[in-house]
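Asker: Sequence first, then the predicted structure, then my questions.
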Amino acid sequence: MKKQLILAAACALAISMPLVGCGGNGGGGTASTGDDTAQSESGGDFDAVEAYYGQWHGYVEITGETVYGTSGGVETMLDVYLEQDGSCSVEPVEAHADLLTDEGTWEATEGEITLHLTDGDIVMTVTGEENAEANAADFDIADFDTILFDFYG
């Protein structure tokens, strides 16, 4: 029993030795703690185009009563397209053609995307890596407080 324990400890030590020499990451070089990313973002290296350009799919959360009780889901309302050249457009889905249709320019920080449209400015608050939200009334959506967005790329 002691021989097996000693053998197991020796094998574990032999396997871990190469990892010690390369900073614990097993691939050579130095280990990263993740602090580099936070420092580069807070140091002014944020690239809004890289982070946000593409299609943002807008929807509202809906609830209703059914014979089985309260039910919920989402309803697609519109898409916001942010272009690399700084232009943008808002296009409603076919079922909601009466919603805001507009174009203009956009700018962003790490926490907000501002659309400068012909009908006025709209601010989308970034809530996650690929999520945002805005005031639904800004997009001519009645009866809802918030419109949610998912980034489609």
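Answerer: Received, thanks.

Asker: CA only for contacts and neighbour counts going forward, please
Answerer: Fine.

Asker: residues in contact with Gly72?
Answerer: Glu61, Ile62, Thr63, Gly64 (C-alpha atoms under 8 Å, 6 or more residues apart in numbering).

Asker: Contacts only, for the last one.
Answerer: Read that as Gly64. Per C-alpha under 8 Å, 6+ apart, neighbours of Gly64: Thr70, Ser71, Gly72.

Asker: Reformat the residues you listed as JSON lines; add secondary structure and distance to Ala51.
Answerer: Formatted as JSON lines, the contacts of Gly64 follow (DSSP: H, G, I helix; E, B strand; the rest coil; distance: C-alpha to C-alpha, whole Å):
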{"residue": "Thr70", "secondary structure": "strand", "distance to Ala51": "37"}
{"residue": "Ser71", "secondary structure": "strand", "distance to Ala51": "34"}
{"residue": "Gly72", "secondary structure": "strand", "distance to Ala51": "31"}
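
Asker: next, the one to line up against it:
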Amino acid sequence: MRRSRLQLFAALTALAVSQPALAAEGGGTRHITQLKLSDLEGQPASTLDLAPAVPGDAKQPSISYTAVPRYESKDRKLLASVKRYAKMTLPLRDWPVDEFMQLMVGEVEIVDEAGTVTRYRDGDAILIPRGFNGIWRQLTDVEFIAVEYGETPPGG
């Protein structure tokens, strides 16, 4: 049976999140990269200015977030990190990467272009494919492990 690139990516990232990821570095040396929420402790928070959730709405207040990159491939297309974000609503327009997230703490609601609402809670896994359009609504502060694949735009 032939798998699509996205199915293969989802299977590999699920494995990476369920146990320490085997990470290849320069020169063929291999080491284990562990992704854990405790990496967020003591890390400074940054501020992110958000666009309106829906065009025409008022600008949203800035939100606080912490992101700790744990692995980046040599070609810079695969990135694994641990993240914490304050409650927010974010429009997703032509999402630039395939992104797998293991939600560890919090609650998220995603509304797709058809208006279908799906709610995710602690322990749920989410896969947002490149090109996705919709609304990402965090109903609480969240903490999650993320594995992204693709060309990340500058500043992304």
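Answerer: Everything's here; your move. All figures in this text were calculated on a predicted structure; none of them were measured in a lab.

Asker: TM between them?
Answerer: The TM-score (TM-score structural alignment, normalised by the length of the first structure) is 0.27; 78 aligned residues with a C-alpha RMSD of 5.3 Å.

Asker: Give me the buried subset of the contacts of Gly72 of the first structure.
Answerer: Buried subset of the contacts of Gly72 of the first structure (neighbour count, 16 or more other C-alpha atoms under 10 Å): empty, as none qualifies.

Asker: what's the closest of the residues you listed to Asp121 of the first structure?
Answerer: Proximity of the contacts of Gly72 of the first structure to Asp121 of the first structure (C-alpha to C-alpha) peaks at Glu61, which lies at 23.5 Å.

Asker: Which residue lies closest in space to that closest one, excluding its sequence neighbours?
Answerer: Excluding the flanking residues, the one nearest Glu61 of the first structure by C-alpha to C-alpha, 6 or more residues apart in numbering is Val74, at 4.4 Å.

Asker: Quick check: that neighbour vs Tyr59 of the first structure, distance?
Answerer: For Val74 of the first structure, the distance to Tyr59 of the first structure (C-alpha to C-alpha, to the nearest Å) stands at 6 Å.

Asker: same thing with Leu7 of the first structure?
Answerer: 60 Å.

Asker: who has more neighbours, these two?
Answerer: Tyr59 (19 against 12; other C-alpha atoms under 10 Å).

Asker: For Ala16 of the second structure, which residues are in contact?
Answerer: Leu22.

Asker: In a strand, it, correct?
Answerer: No - going by DSSP: H, G, I helix; E, B strand; the rest coil, the assignment for Ala16 of the second structure is helix, not a strand.

Asker: This completes my enquiry, with thanks.
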